[in-house]
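A.B. asks: sequence unknown, structure follows:
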């Protein structure tokens, strides 16, 4: 469990991180970023892409870090896995966080390991007491090592477990209460999961424990038009969809403004297209601030 001083750390983030939207940092953009210094709130990196102590990725990270705030997003700790956290991997992530000093560190409510195998996916968990105990233990270990509050992201799901004994929102609320962690609300994940599970994404947002939300992700998805079971796939390789933009407006109107990231991992467009999406998010955020000036 975190101390009060650790839990309040997010309130001291630079105004750029808070006020303007960020984008994912990808190697294909390194030179253009350093040449043009585009106006952005921050960049976000996947921790696992920067764990080596040397090499081009770390070189450019250090250079770009001189001009921008950063967030670090873990994708390989397997917080929801049945196996103990990989201590070597955990120490390497902690070393990166210590060096980069990001505004926030986040991970997923998901698992990606089984025995000695690492699965190249973020898989959902069952929402029951045994899973809650395991997830909370892992979050406590992570927060104790990093000496900071971490954010946990709501998952994208394609099915529901029959042996879940509570809703996803109730599970997340219990997780926050027990560990003191914060939340990363991925609006695209909400849209994807609710479509796949035949539920209402607006009701999900309305019930989400918003006081713990410290960052928002926006991303694109693809639609698998399977004639039997159509699915939305959390692919991160398309622009943010109209449905997700509409849900984002509702989210900010409901919970207030939050630092926001445009997340893109595949089919990378010219940098100017991501910057335009970040500007679109900022336009929505500015409108919400004007409507709710005391937020």
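C.D. replies: Cool, got the structure. It should be emphasised that the depicted structure is a prediction, and the values quoted were computed from it without experimental measurement. Numbering: from 1, shown residues only.
A.B. asks: all contacts plus neighbour counts: C-alpha atoms, from now on.
C.D. replies: Fine.
A.B. asks: so how many other residues sit close to residue 134?
C.D. replies: When neighbours are defined as other CA atoms under 10 Å, residue 134 has 17 of them.
A.B. asks: Sticking with residue 91, tell me its helix or strand.
C.D. replies: Secondary structure from DSSP states H and E places residue 91 in helix 87-100.
A.B. asks: List the residues that contact residue 102.
C.D. replies: 69-72 (CA atoms under 8 Å, 6 or more residues apart in numbering).
A.B. asks: Okay, buried residues for stretch 125-137 please.
C.D. replies: Residues of stretch 125-137 classed as buried by neighbour count (16 or more other CA atoms under 10 Å): 125-128, 131-132, 134-137.
A.B. asks: So which elements touch the strand or helix carrying residue 145?
C.D. replies: According to DSSP H and E, residue 145 maps onto helix 129-146. The helices and strands touching helix 129-146, judged by 3 or more CA pairs under 8 Å, 6 or more residues apart in numbering; DSSP states H and E, are helix 87-100, helix 168-179.
A.B. asks: Moving C-terminal from the shortest one, which element do we reach first?
C.D. replies: Read it as helix 168-179. In N-to-C order, the element after helix 168-179 by DSSP H and E is strand 182-186.
A.B. asks: you'd agree residue 219 is up against residue 238?
C.D. replies: Yes - the pair residue 219 / residue 238 is scored as a contact, 7.5 Å apart, by CA atoms under 8 Å.
A.B. asks: ok so, going back, could you say which of the helices and strands packed on helix 129-146 is packed most deeply?
C.D. replies: helix 168-179 (a mean of 17; mean count of other CA atoms under 10 Å).
A.B. asks: Check what contacts that helix and list those residues.
C.D. replies: 1-2, 127-128, 132, 135-136, 139-140, 154, 181-183, 204, 207-209, 212.
A.B. asks: dropping in the other structure now:
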């Protein structure tokens, strides 16, 4: 049965424990986001199951492995696998991160931060253009969460992202949880970030949860995607929606994955915010 309570702009991340649920239960949300690399193998059972799910849902492809910030160009085999996946699924969006994760053939499990310099900007822009030329559509670039900053960075993260967008005509994926986490780790104003980004370029929002750890008597906020969205991030989302209603919005949950119904309750919260704000009259 179609769930009319969740706004069509709101989707959830499709993770392996939920493949069976969304294959057998269409209509809870209109779209799902996959991690692209998990479905590269053409003949795998997960790819076959994804084909069935795609018949009932729109799909977005979210990458974690292009390593767009690496000095060397993105791996050609990786790009080709992405091209094949995109050509088959015809996803509504294709995205990756403002980060790097590979150097000299060595791959890291983390999305590592960049120094925000002109040199790094030129490398990142070059790599984005190469991937966009291959997939024949704009990439969405997501802002990362970060736990350290480079002393030789010359501009802010939001300025860097805005300039990447200007030079490549890519789109932006704004992760509000990442903004909040980074603001606490680095002491900047999350609302200033939100206002400074090129809002017309933002084509998707991510919402997720975080974990707080204490290291040497200092707190660090970590983007674990392992719990519910906090109220402060919901507040940022309300502020965003005042000027940018119905931006496609994704609920992410990547570790300590709960039952699908928990994920759908988070999607319902996002849907309610969209609906409530759509019904608020604009002051004249």
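C.D. replies: Cool, got the structure. Just so we're clear, the structure is a prediction, and the values are computed from it rather than from any experiment.
A.B. asks: Spit out the residues that contact residue 219 and residue 238 of structure 1 alike.
C.D. replies: Contacts common to residue 219 of structure 1 and residue 238, judged by CA under 8 Å, 6+ apart, are residue 264.
A.B. asks: So between these two, which is more surrounded?
C.D. replies: residue 219 (24 against 18).
A.B. asks: quick one on the thing from earlier: in CSV: the helices and strands packed on helix 129-146 of structure 1, plus distance to residue 232 of structure 1.
C.D. replies: Listed next are those as CSV, based on distance: least, CA to CA, whole Å:
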stretch, distance to residue 232 of structure 1
helix 87-100, 31
helix 168-179, 18
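A.B. asks: out of these, nearest to residue 229 of structure 1?
C.D. replies: Residue 229 of structure 1 lies closest to helix 168-179 among these, at 21.8 Å (CA to CA).
A.B. asks: according to the alignment, that closest one goes to what range in structure 2?
C.D. replies: On structure 2, the counterpart of helix 168-179 of structure 1 by TM-score structural alignment is residues 157-168.
A.B. asks: How about stretch 263-281 of structure 1?
C.D. replies: Going by TM-score structural alignment: stretch 263-281 of structure 1 matches residues 252-270.
A.B. asks: What residues sit buried inside that stretch?
C.D. replies: For stretch 252-270 of structure 2, by 16+ other CA under 10 Å, it's 252-254, 257, 260, 263-264, 266-268, 270.
A.B. asks: Just give me the closest of these to residue 215 of structure 2.
C.D. replies: For the buried residues of stretch 252-270 of structure 2, the nearest to residue 215 of structure 2 is residue 254 (23.3 Å; CA to CA).
A.B. asks: looking at it, that closest one is touching residue 15, isn't it?
C.D. replies: Yes - using CA under 8 Å, residue 254 of structure 2 is in contact with residue 15, at 7.3 Å.
A.B. asks: The match of helix 168-179 of structure 1 vs structure 1, average offset?
C.D. replies: Stretch 157-168 of structure 2, aligned to structure 1 and superposed, deviates on average by 0.8 Å (mean CA distance after the TM-score superposition for structure 1).
A.B. asks: What is the distance between that stretch and the centre of its chain?
C.D. replies: 16 Å (CA atoms, centre = their mean, to the nearest Å).
A.B. asks: do the same with stretch 278-295 of structure 1
C.D. replies: That offset, for stretch 278-295 of structure 1, works out to 20 Å (CA atoms, centre = their mean).
A.B. asks: Please identify the buried residues of that stretch?
C.D. replies: Neighbour-count burial for stretch 278-295 of structure 1 [16+ other CA under 10 Å]: 278-279, 281-282, 284-286, 288-289.
A.B. asks: Equivalent analysis for stretch 27-40 of structure 1, please.
C.D. replies: In stretch 27-40 of structure 1, counting by 16+ other CA under 10 Å, buried: residue 40.
A.B. asks: Residue 97 of structure 1 and residue 146 touch, don't they?
C.D. replies: Yes - look at residue 97 of structure 1 against residue 146 with CA under 8 Å: they come within range, at 7.5 Å.
A.B. asks: follow-up on the earlier one: return the subset of the buried residues of stretch 278-295 of structure 1 lying in helices.
C.D. replies: 278-279, 281-282, 284-286, 288-289 (DSSP state H).
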